[in-house]
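K.L.:
test case, fold it:
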Amino acid sequence: MKLTYDQAVTLHRIGQLKRAESAYRELLEDPNVAVRSAYGLGVVLLQLGNAVDALPYLEATSEENPSDVDLINALGAAYQQVGDYQAAKRSFEKSINLCPSHPGALINLGVVLYQMGQFELSIVALEKVIHASPKNGTAYYNYSRSLLALGMLKESESAASKALELQPDVEEVNINLGVTQMSLGLNNKAEDSYKSVLYHNPVSAEAHHNLAQIYLQTGKFEEGWKAFKWRWKTQGFDGAAVFQKIQPWDSIGVLPGRLLVWTEQGVGDQILFASMMPDLLDSVDNVIIACSERLVTLFSRSFPRAEVVSQSDLLLDGAALKAITHQVAVGDLGQFFRHNINCFDQQYSYLIAASEKVKTLRSVYKVRCDNKLLVGISWFSGNPRFGKSKSIDLLQLASQLSLPNVQLVSLQYGSTEVEIEKVKAAGIDIFCDPDINALNNLDVFATQVKAMDLVITVSNTTAHFAGAMGVPCWTLLSMGLGKFWYWFLEREDSPWYPSVRLFRQIEPGDWSQVLAEMSEAFSKWPPSSEKIDN
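P.N.:
As a prediction, the model looks like this:
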């Protein structure tokens, strides 16, 4: 029996979304309620997570009802779900123009601005909601996230605590408080927050994954690696589904016929976890490594006992895939080879640059730079979530390193012309090699890094390259969101990379103490007893 429009709305309101969807679809044929039914259908599809199908209905009805605030807001939410943040922003702003105090549109605008990296504007939108509705927990939750992204850690924790007070049973609110606490270094409190989530929801992947980072950062490796496996169920960790269908290798006592080790996450993570490859190759004979295409040449030279291919090529090679009996993600090798901090005692440089090319490039640089000491610098992280907090102003960094016997060499990837011209205008010379593009050819980039006498960098891919090749490297670490677990806590050295020295922020966003310590160390470098011959 065909339902009436009012019955369809009732089904919608009581949460019977699938039945409401069917009812709205039937009512599209009734010209008296077709427009309203299209609106209702678009909203139901949006609530069911099908924004792609919802968009045509919401777009069509918004043309018929251009002043309907809730409709325009729903249209913005659909654009947001499909990743069209600019269109979503325009819709939310239109809703707010129609109704300046509309809490849903203001919160949605704050969220999409956060997703676009416009954190200051996100805060402005969310503060309007908080001012008008001081008991709106959703507004406080999103306000806390934007404050955290700007490195305002204490303010973020305060907002997160308020959100939890207003919405104590909402999982993401509890997790967000744990994230802010962890960023402040309050690991015990953060651990309690995550465990509180797991008490109510034992399969919360995000809580498990965040706990893993605390465990690993504090040296609780057994618990850490176990919880680290939950990363595959969290947003942003896209594992190679084809590889994961192969029998997992989960016991060092099992010798596979042919073992696939596939890398994961960004280039820096792939390099970090590759430090365990020598341990693996000492234990297993028949290994194939599938990595980023840009790392194939470097990994092939560094791990000659394994076959190294790009993941894209392997996925297209049915015969090669069929010959594989077991697989393991490179990040899961820690469960076998890094049980405790003592397992790092035998750590050594493991990536090998092309030695003759290093020698040639170093000679060219020495001639060009009047035989000065070569200090490579990198100051920017392109990480979309944490890059801003990890990066440092180039002029601020370079002004501490300008010495007569030192030639600064840019190791920074990406577009840097404007920043470097600003530094050169201040009388500081930075050499940029036009023949090297760190983004396009990582093997050539490895050659350049290896040619340096010293590398000074923020926590980015450059630090991993230098550490993996045993190049002396000073890494400047931020506090807060950019403080990754693998740098551990407080220590000045890196168990992963013996050649790396760490300089840590004391206050989030404040590099003054780091630069002062680095400048003092640099004034004494190199020690008179040390012969620079990389």
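K.L.:
please make it C-alpha for all contacts and neighbour counts, starting now.
P.N.:
OK.
K.L.:
helices of the stretch 1-150 of the chain, start to end?
P.N.:
With DSSP state H, counting those that start in this stretch as the definition, the stretch 1-150 of the chain shows helices at residue ranges 5-13, 17-27, 34-47, 51-64, 69-81, 85-98, 103-115, 119-132, 137-149.
K.L.:
out of those, which comes closest to residue 264?
P.N.:
Comparing these by their distance to residue 264 (C-alpha to C-alpha), the top pick is helix 103-115, with 23.4 Å.
K.L.:
who does the closest one touch, helix- and strand-wise?
P.N.:
With contacts taken as 3 or more C-alpha pairs under 8 Å, 6 or more residues apart in numbering; DSSP states H and E, helix 103-115 sits against helix 69-81, helix 85-98, helix 119-132, helix 137-149.
K.L.:
buried set for the third one?
P.N.:
If you call a residue buried by 16 or more other C-alpha atoms under 10 Å, then helix 119-132 has these buried ones: 119, 122-123, 125-130.
K.L.:
between those residues, which is closest to residue 522?
P.N.:
For these, the residue nearest residue 522 by C-alpha to C-alpha is residue 119; the value is 35.3 Å.
K.L.:
returning to that earlier point: export the buried residues of helix 119-132 to a markdown table and tack on distance to residue 459?
P.N.:
Putting these into a markdown table (distance: C-alpha to C-alpha, whole Å) gives the following:
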| residue | distance to residue 459 |
| --- | --- |
| 119 | 22 |
| 122 | 27 |
| 123 | 27 |
| 125 | 32 |
| 126 | 31 |
| 127 | 32 |
| 128 | 36 |
| 129 | 36 |
| 130 | 35 |
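K.L.:
out of those residues, flag the one nearest to residue 205.
P.N.:
Closest approach to residue 205 among those (C-alpha to C-alpha): residue 119, at 26.2 Å.
K.L.:
hang on, isn't that closest one packed against residue 148?
P.N.:
No: checked against C-alpha atoms under 8 Å, the pair residue 119 and residue 148 is beyond contact range at 9.3 Å.
K.L.:
measure residue 162 to residue 180 for me?
P.N.:
13 Å (C-alpha to C-alpha, to the nearest Å).
K.L.:
what of residue 321?
P.N.:
Per C-alpha to C-alpha, residue 321 is found 43 Å from residue 180.
K.L.:
want to put them side by side, so please do this one too:
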Amino acid sequence: MSQKDDTALARAVAVCRATLKKDPMNLQASFDLGLALTQSNQMVEGLTRLDQVVKRVPNNPQLRLAYAQALLLGKKVDDACMHLDETLRLAPNEPPVLFKLASLYRSVGRLDAAIDCFSRLVVLKPHEPSGYSNLANAMTRVGRFKEAFLHYQHAIALNPQSATYQFNYGKALEEVADYSGAEMAYRAAIELQSEFVEAHWALAQLLWLQGDLEAAWEYYDMRLFRRGFERRTEVFAKPTWDGSDLTGKTLLFYGEQGHGDAIQFVRYADMIAERGARVIVECRPGLVTLFRSLETVDQVVERGQPLPAFDCQLSMMSAPVVFNTSRKSIPGKTPYLYSRPKDRVDLPGDSSTFRVGLVWAGNPDNQPADARRSFPLSTYDTLLTLPGIEFYSLQVGKPAQQLAENEFGSRIFDLGPKLTDFATTAAVVEQLDLVITTCTSMPHLVGALGREAWLVLGAIPDFRWFLEGEDSEWYPTIRLFRQKERGDWRPVMNEVKSALEARLKN
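P.N.:
Presented below is the predicted three-dimensional model:
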């Protein structure tokens, strides 16, 4: 919150207190004071005052709705939902209330309730396209695609000039693997709004997914203007490298998105150094030690630390554009990252057995991508019965809790607590014979080390793995196992089991 906002809230609190001093029974002033206090993070007094007013005026949907919003701000989700439900009972046919209710329900994951509110809205306002678009978005989230498509089409028919409706329609089409339809929708969105950043980024990923890298580059760099991307003054004060001569110059090669992205594209540091540059790599803290194993990099700087002097800069993810990478020219030489003996972690179990690392989930907050790639630990149950194998969990984060909750968890050595950074993880990976993983940063690490990984992909894979094939042009030591039907992991895991049995025989 800005200082200007803080000042305005402090003034509102003072005005309300002054009013209540003169008129202690002024409900509006008491309610306004409660709102101002909660927005100032003074939750206890703020929520108490709001609760007192709502109890005295129980049948006012606007007051109850505002109270529910304040409760959500105070992270009291259950109480907030109770008041949202009561608001809906009080105002089942009031469009402004329904719209706010739907948005709040959606924010707490109650998508069925959000769909109910949006469905009421389109009945009450049949000529308002935003209602149909929002309803379609919510239905897409719960997999009701056929209904969602009809509502997207209705919204577009009511407002054919909306680039946003076209974009949302494209995202939904991509969820059911209608890639040609999605491409048409993205292109329509860009035609309507040439600087539509998210549409450019979505189209670039879609073209890449389908293998047309050269076409993807036309739209790819627009991601640098996405909402949330930090265009840091200290970086963008210097020119972006365009492929020109670098002799005698220093280039800042910085990580932009996730750990896996940085590991995948930091390989281009070698090619930049070949152009005569002194290369400085900037990355997240967990990657610093690992990236210091890059042979052609002069310096590795942790993100957030002062930057040394440099002449030009380039995002790691933009390197394929500058080098005009095609599928035939992907720099797939591995290893390009290395572990250090000093980071070695002694593994439990029998070192004479075949050692397999397991990862089954990504960051659950990264939606909708995580819903397409992650599966429960129990999906590996068919592998855990195979004799002659020691299994090691490389899973970190909240999904690692499944080890304690699953009956097969005792068959797996949990290494998660030991994986303090990627250098330590690399030292563990070097001791394993194979890593079986879903689409997280792990396959990038294993592939960059030149070690063997089997990557289990969802039916709609991340763009970098393309749509078909068992091999990865990015990592020669990675084998791809592809899910056939969305949500059904059993057939692909049976393929993994068969491959593992064959591997053990050999």
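K.L.:
how alike are these chains, TM-score-wise?
P.N.:
Here the superposed chains carry a TM-score of 0.81, computed using TM-score structural alignment, normalised by the length of structure 2; 473 aligned residues with a C-alpha RMSD of 3.8 Å.
K.L.:
more neighbours: residue 162 and residue 180 of structure 1, which one.
P.N.:
Neighbour comparison, residue 162 of structure 1 and residue 180: the larger count goes to residue 180, with 31 against 21 (by other C-alpha atoms under 10 Å).
K.L.:
to which residue of structure 2 is the more buried one aligned?
P.N.:
Under the alignment defined by TM-score structural alignment, residue 180 of structure 1 is paired with residue 172 of structure 2.
K.L.:
what about that match, is that helix, strand or coil?
P.N.:
What DSSP: H, G, I helix; E, B strand; the rest coil gives for residue 172 of structure 2 is helix.
K.L.:
doesn't residue 138 make contact with it?
P.N.:
No: using C-alpha under 8 Å, residue 172 of structure 2 and residue 138 do not qualify as a contacting pair, with a distance of 10.5 Å.
K.L.:
buried residues, stretch 164-171 of structure 1. List them.
P.N.:
So for stretch 164-171 of structure 1, counting by 16+ other C-alpha under 10 Å, buried means 164, 166-167, 171.
K.L.:
among those, which pair sits farthest apart?
P.N.:
The largest separation in the buried residues of stretch 164-171 of structure 1, counting by C-alpha to C-alpha, is between 166 and 171 at 12.6 Å.
K.L.:
turn the buried residues of stretch 164-171 of structure 1 into TSV, columns for secondary structure.
P.N.:
Listed next are the buried residues of stretch 164-171 of structure 1 as TSV, based on three-state DSSP:
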residue	secondary structure
164	helix
166	helix
167	coil
171	helix
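K.L.:
residues contacting residue 227 of structure 2?
P.N.:
With contact set as C-alpha atoms under 8 Å, 6 or more residues apart in numbering, residue 227 of structure 2 has no partners.
K.L.:
at 10 Å what do you get?
P.N.:
Under the criterion of C-alpha atoms under 10 Å, 6 or more residues apart in numbering, the neighbours of residue 227 of structure 2 are 197-198.
K.L.:
kindly provide the distance from the counterpart of residue 258 of structure 2 in structure 1 to residue 146 of structure 1.
P.N.:
Under the alignment (TM-score structural alignment), residue 258 of structure 2 pairs with residue 266 of structure 1. The gap separating residue 266 of structure 1 from residue 146 of structure 1 is 24 Å, by C-alpha to C-alpha.
K.L.:
have a look at those two and say which one is more surrounded.
P.N.:
Looking at residue 266 of structure 1 and residue 146 with other C-alpha under 10 Å, you find the greater number of neighbours at residue 146, namely 26 against 11.
K.L.:
what's the closest non-adjacent residue to the more buried one?
P.N.:
residue 119 (5.4 Å; C-alpha to C-alpha, 6 or more residues apart in numbering).
K.L.:
surely that neighbour meets residue 385?
P.N.:
No: the pair residue 119 of structure 1 and residue 385 does not pass the contact test of C-alpha atoms under 10 Å, sitting 11.2 Å apart.
K.L.:
adding distance to residue 238 of structure 1, write the helices of the stretch 1-150 of structure 1 out as TSV.
P.N.:
Conversion of these to TSV gives the following (distance: least, C-alpha to C-alpha, whole Å):
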stretch	distance to residue 238 of structure 1
helix 5-13	34
helix 17-27	29
helix 34-47	24
helix 51-64	21
helix 69-81	18
helix 85-98	22
helix 103-115	19
helix 119-132	26
helix 137-149	23
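K.L.:
one step back: closest to residue 405 of structure 1 out of the buried residues of helix 119-132 of structure 1?
P.N.:
Taking C-alpha to C-alpha as the measure, residue 405 of structure 1 lies nearest residue 119 of the buried residues of helix 119-132 of structure 1, at 41.8 Å.
K.L.:
count residues in the vicinity of the closest residue to residue 70 of structure 1 other than its chain neighbours, would you?
P.N.:
Setting aside the residues directly before and after it, residue 70 of structure 1 is nearest to residue 95 in space (C-alpha to C-alpha, 6+ apart), at 7.5 Å. As a burial measure, residue 95 of structure 1 scores 28 neighbours (other C-alpha under 10 Å).
K.L.:
hmm, residue 95 of structure 1 is touching residue 106, no?
P.N.:
Yes: the pair residue 95 of structure 1 and residue 106 qualifies as a contact (C-alpha under 10 Å) at a distance of 8.7 Å.
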